[in-house]
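Trainee: Requesting a structural model of the entry that follows:
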Amino acid sequence: MLRNRIGIILLTALAPSVWGTTYYVTTEFLPPHRPLLAALLRALPAGLLLVVITRRLPTGVWWWRALLLGTLNIGAFLALIFIAAYRLPGGVAATIAALQPLLVALLSTGLLGTRLTPRTVLTGLAGVLGVSLLVLKSGTRLDSLGILAALASALVMATGVVLSKRWPAPVPVLAATGWQLVAGGLVLLPVTLLVEGPPPTVLTARNLGGYAYLGLIGAALAYALWFRGIRELPPTNVTFLGLLSPVVATAVGWLALDQELTGIQLIGGAMILAALLVAQLPPGALGRVRRLASRPA
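Mentor: Now for the predicted structure:
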């Protein structure tokens, strides 16, 4: 049982790790100044592909549930992240996004009947502090609309995670993932056309490769692993794994883009990893560890 749980955690952790490469792929492979197009082409083609592969369509209440979940987890979330990214320094947006585990824990008490524990609160605050040390820079400029968009993105994603746990889809996870990606893509389509206009008439092979990576790996695979994790694990545990995304993004920037990595950032990264590891421990595990450590040799 423990080995199976660890395997699910590791597979789920691959999703935010993949998402951590999005900034690098976007800046190095995609046309500039088209983030909404990237989000649209990441979601809609991947969702349609999964629907074709699984050959399953929603039935009954799952038409509106799939639309709502897809809007929360993908469509509205990516649109709000776009606004926050344009109006805030990346470090501020990432730090606000790190509030998501705490928001999920709070929503779970009302929607799932779980108990908010001191360990969850302290671990969540440690995760926020770790992300701030990892990505925040001095002299950052704040924007009220950007902050509201970042908070809203964290809230809609947290709500989507909790509702995904409350409403387990009666189909394989690939089919449910396809439904949500299609719904999120359809929500993004008019927003993208309104804000950015039609797609570029010329795309290079490098551009197409970047879009293919974001769609096949960053959406179809990553979201399937993420939603499977939500089915199998407590939602708070899953969202703590999302803290891996800024860690991977920072590591990729250091390795591939020669970005500077400071001692403060290393401390922040270590805090993040410690927080998400503690968050994955089953209830009572810390108490057992303390009792073992206090036994005389």
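Trainee: Could you use CA atoms for every contact and neighbour count after this?
Mentor: Noted.
Trainee: Now Arg34: closest residue in space that isn't a chain neighbour?
Mentor: The shortest distance from Arg34 to any non-neighbouring residue, by C-alpha to C-alpha, 6 or more residues apart in numbering, is to Glu196 (6.8 Å).
Trainee: any idea how far the one you found lies from Leu78?
Mentor: Distance, Glu196 to Leu78, using C-alpha to C-alpha, to the nearest Å: 14 Å.
Trainee: Comparing the two, which residue is more hemmed in?
Mentor: Taking neighbours as other C-alpha atoms under 10 Å, Glu196 and Leu78 compare with Leu78 leading, 24 against 14.
Trainee: Against Gln180, how distant is the nearest residue to that one once chain neighbours are set aside?
Mentor: Using C-alpha to C-alpha, 6+ apart and skipping residues adjacent in sequence, the residue nearest Leu78 is Ala39, 6.7 Å away. Per C-alpha to C-alpha, Ala39 is found 14 Å from Gln180.
Trainee: Val162 now?
Mentor: With distances defined as C-alpha to C-alpha, the gap from Val162 to Gln180 amounts to 15 Å.
Trainee: Counting neighbours, which bits of the host helix or strand of Arg65 end up buried?
Mentor: Per DSSP states H and E: Arg65 is located in helix 62-70. Within helix 62-70, the residues that count as buried by 16 or more other C-alpha atoms under 10 Å are Trp62, Arg65, Ala66, Leu67, Leu68, Leu69, Gly70.
Trainee: structure for this one too, so we can compare:
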Amino acid sequence: MYSPDSLLLRLMAMEQWPTMFWRGLIGGCAVTLVLILMYGRGYPAKILALRGYGLAFATAFVATSFCFIFAVRETSVGNTLFIVSTSPVFSALISWAALGERPDRRTIRTIAIALAGIALIAFGGANEGGPDSLIGDLAALGAAFFLASSFVISRSVRPLDMTPMLGPAALMSAVVASVFVADFTVPAAALPPLLAMGLLVMPVATWCLTMGPRHIPAVEVSLLMLIEAVIGPLLVWWALSEYPGDTTLIGGAMIISALAWSSIERLRRR
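Mentor: Modelled structure (predicted):
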């Protein structure tokens, strides 16, 4: 569900702060409405039960959104998704330090193979970045760190559910962005991808990523997120005729193979 995100951001072709504002406002309102219908009068109590963890999750959500949107604008989609996909490394380190979840050999092996595949993707698109690609790459690195942090936070509150914070977290990103927006106007051409992102892609994908760490380790969630690094550039290729390159296709095959191998081995153990 997250895979079309970078393509939709490219199609919108808006400045960073208005994009973050409308993305957070539309998505936050949609998710909050659904949550109110789900939980009814007990919704505020669900949020209060999360205490400081809920605020920490919302902060990580806002930081991830900011860094990702900025990175897509300042560097290539391939570079952005490659660097963001290093989140398994951060997840493993943060989970080990905060939760005592030491990664096993299978997880370490899968990270190594998958990152090698994504390194090929980055090598294939090394010349796509503009003159400001370095700052965009650093922003993508920040997105990887904050994304991994949100996974670990979601897992640390088990058996509580972080889902009630999805709406407020998205609305918080809109509030933060509104401080820096000079013009709230949305071009007509940007409206369809904006609505698709705010009403479908972001709410559903974020809900899935919030539920995932309740059932599997945060580093496993990050590993599955590597699929975005394969599908994302392919969608941009299909829609905007930006051929990702042979190395991207080879690297994508490595990622899919590594994830399949890891999943099959996990199922056999169970």
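Trainee: what's the TM-score here?
Mentor: Counting by TM-score structural alignment, normalised by the length of the second structure, the TM-score of this superposition works out to 0.82. Behind it: 261 aligned residues with a C-alpha RMSD of 2.8 Å.
Trainee: Give the equivalent position in the second structure for the residue nearest to Leu78 of the first structure.
Mentor: Under the alignment (TM-score structural alignment), Ala39 of the first structure pairs with Arg23 in the second structure.
Trainee: go on, Ala94 of the first structure?
Mentor: By TM-score structural alignment, Ala94 of the first structure lines up with Leu81.
Trainee: likewise Val195 of the first structure?
Mentor: Val195 of the first structure maps onto Phe180 in the second structure, by TM-score structural alignment.
Trainee: To which secondary structure element is the residue lying closest to that match once chain neighbours are set aside assigned?
Mentor: Distances taken as C-alpha to C-alpha, 6+ apart put Trp17 closest to Phe180 of the second structure, at 6.3 Å, once the chain neighbours are dropped. Taking DSSP H and E as the criterion, Trp17 of the second structure maps to helix 16-39.
Trainee: all helices for the second structure, in order.
Mentor: Ranges of helices in the second structure, per DSSP state H, are 5-12, 16-39, 43-49, 51-74, 77-84, 87-99, 105-124, 133-156, 166-178, 191-196, 202-211, 218-225, 227-240, 246-269.
Trainee: between the ones you listed, which gets nearest to Thr185 of the second structure?
Mentor: Of all the helices of the second structure, helix 16-39 sits nearest to Thr185 of the second structure, with 8.1 Å by C-alpha to C-alpha.
Trainee: Next, the angle from that closest one to helix 202-211.
Mentor: 70 degrees (axes from the mean of the first three to the mean of the last three C-alpha atoms, to 10 degrees).
Trainee: ok now helix 16-39 of the second structure, how far from the chain's centre?
Mentor: Helix 16-39 of the second structure has its C-alpha centroid displaced from the chain centroid by 16 Å (C-alpha atoms, centre = their mean, to the nearest Å).
Trainee: How about residues contacting it?
Mentor: In this structure, residues lying in contact with helix 16-39 of the second structure by C-alpha atoms under 8 Å, 6 or more residues apart in numbering are 43, 65-66, 69-70, 73, 164, 166-178, 180-181, 183-184, 194-195, 197-200, 202-203.
Trainee: now do stretch 220-235 of the second structure
Mentor: Outside of stretch 220-235 of the second structure, the residues that reach it under the criterion C-alpha under 8 Å, 6+ apart are 2-7, 77-78, 81-82, 85, 87-88, 91, 107, 110-111, 114, 118, 148, 151, 209, 212-213, 243-244, 248-249, 252, 255-256, 259.
Trainee: equivalent range in the first structure for that stretch?
Mentor: Going by TM-score structural alignment: stretch 220-235 of the second structure matches residues 237-252.
Trainee: so how far is Pro217 of the second structure from Gly100 of the second structure?
Mentor: Separation of Gly100 of the second structure from Pro217 of the second structure (C-alpha to C-alpha): 11 Å.
Trainee: These two: which has the busier surroundings?
Mentor: Counted by other C-alpha under 10 Å, Gly100 of the second structure and Pro217 do not tie: Pro217 has more neighbours, with 18 against 11.
Trainee: Pull the contacting residues for that one.
Mentor: Residues near Pro217 of the second structure by C-alpha under 8 Å, 6+ apart: Arg155.
Trainee: swap the cut-off to 10 Å and go again
Mentor: When contacts are counted by C-alpha atoms under 10 Å, 6 or more residues apart in numbering, Pro217 of the second structure touches Ser91, Ala92, Ser95, Glu101, Pro103, Phe151, Val152, Arg155.
Trainee: Fine, thanks again, bye for now.
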